[in-house]
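*Asks:* Sequence unavailable; structure follows:
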């Protein structure tokens, strides 16, 4: 883990967050600045800066993130669909350099 990374600090429970899921390798919590009625993040507990930094050894972790998204979206009321976004690097709009997946849904209009 990176000492000053905000998401690593959330993983260590040093920074408060509204956690909706936690296991040995993943954490999911509500976005602090939601862009949709339902907007949460799924992050690995291990510090991986970007999707471009993942390796073949991260294959199972990435699959687990993708499988968790619809489960949590459904539990939070996204009956008619949801959007997943992983911003990567400066040109991809990444603001926090710890791999994270945005999951957004709920009644429209909230387009981005």
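*Replies:* On my side now, so go ahead. All figures in this text were calculated on a predicted structure; none of them were measured in a lab.
*Asks:* from here on, contacts and neighbour counts on C-alpha atoms
*Replies:* Fine.
*Asks:* after the longest strand along the chain comes which helix or strand?
*Replies:* The longest strand of the chain (DSSP state E) is strand 38-44. On the C-terminal side of strand 38-44, the closest following helix or strand by DSSP states H and E is helix 59-75.
*Asks:* Check which residues of that following helix are buried.
*Replies:* Within helix 59-75, the residues that count as buried by 16 or more other Cα atoms under 10 Å are 62, 65, 69-70, 72-73.
*Asks:* Those: which two are farthest apart?
*Replies:* For those, the farthest-apart pair by Cα to Cα is 62 and 73; their separation is 16.9 Å.
*Asks:* let's bring in a second one:
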């Protein structure tokens, strides 16, 4: 959080961290209605499993696998298509937190995971969120359609990083 954000919070405690982050941010168009902003700002009873100054991790309410977690930035970012080359460290930290929650929950085979993002307009919540699912080999047909390798609306974290490194944008 910047010094300006800290100042605003002292004088305006009603302003959420997410709204503060949106001030002056071109890639953020979130609102107080965004459910992931509400979770990130502790305005719900959702259990936060891991967090740091930039990210929060919690269980998906409609799990597509035995282990299905979401990693979201506290700062509102609409979706993976709004990411640019400078977002690479953020995506890498999101992936690291996704792997950490899987390890913490004793997922033994980290090669049998699916980690990625839904492409708009197929995002259920318009706030960037990484899905971390395991074991991928045991996902049912419906989950395979939503998160599997043949899904046209799910892009893996590796592909997002590759596109950011080569094009500077996710296509």
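*Replies:* Nice, I can see it. Just so you know, these numbers come straight off a predicted model, no measurement behind them.
*Asks:* Out of the buried residues of helix 59-75 of the first structure, which comes closest to residue 88 of the first structure?
*Replies:* Residue 88 of the first structure lies nearest to residue 62 out of the buried residues of helix 59-75 of the first structure, by Cα to Cα, at 14.3 Å.
*Asks:* ok, the closest one to residue 4 of the first structure distance?
*Replies:* Distance of residue 62 of the first structure to residue 4 of the first structure, computed by Cα to Cα, to the nearest Å: 24 Å.
*Asks:* May I see the buried residues of helix 59-75 of the first structure organised as TSV, with distance to residue 43 of the first structure added?
*Replies:* Putting these into TSV (distance: Cα to Cα, whole Å) gives the following:
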residue	distance to residue 43 of the first structure
62	10
65	8
69	11
70	15
72	13
73	15
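*Asks:* What does residue 59 of the first structure correspond to in the second structure?
*Replies:* Using TM-score structural alignment, the partner of residue 59 of the first structure in the second structure is residue 88.
*Asks:* Contact partners for that match?
*Replies:* Residues counted as contacts of residue 88 of the second structure (Cα atoms under 8 Å, 6 or more residues apart in numbering) are 161, 164-165.
*Asks:* mind checking how far the residue sitting furthest away from the middle of the first structure is from residue 87 of the first structure?
*Replies:* In the first structure, the greatest distance from the average C-alpha position (Cα atoms, centre = their mean) is reached by residue 109, at 21.7 Å. Distance of residue 109 of the first structure to residue 87 of the first structure, given as Cα to Cα: 22 Å.
*Asks:* now do residue 58 of the first structure
*Replies:* Distance check for residue 58 of the first structure against residue 87 of the first structure: by Cα to Cα, it reads 17 Å.
*Asks:* neighbour-wise, which of the two wins?
*Replies:* Taking other Cα atoms under 10 Å, residue 58 of the first structure and residue 87 do not tie; residue 87 has more neighbours (19 against 12).
*Asks:* Where in the first structure does stretch 55-75 of the second structure fall?
*Replies:* So stretch 55-75 of the second structure sits over residues 26-46 in the first structure, by TM-score structural alignment.
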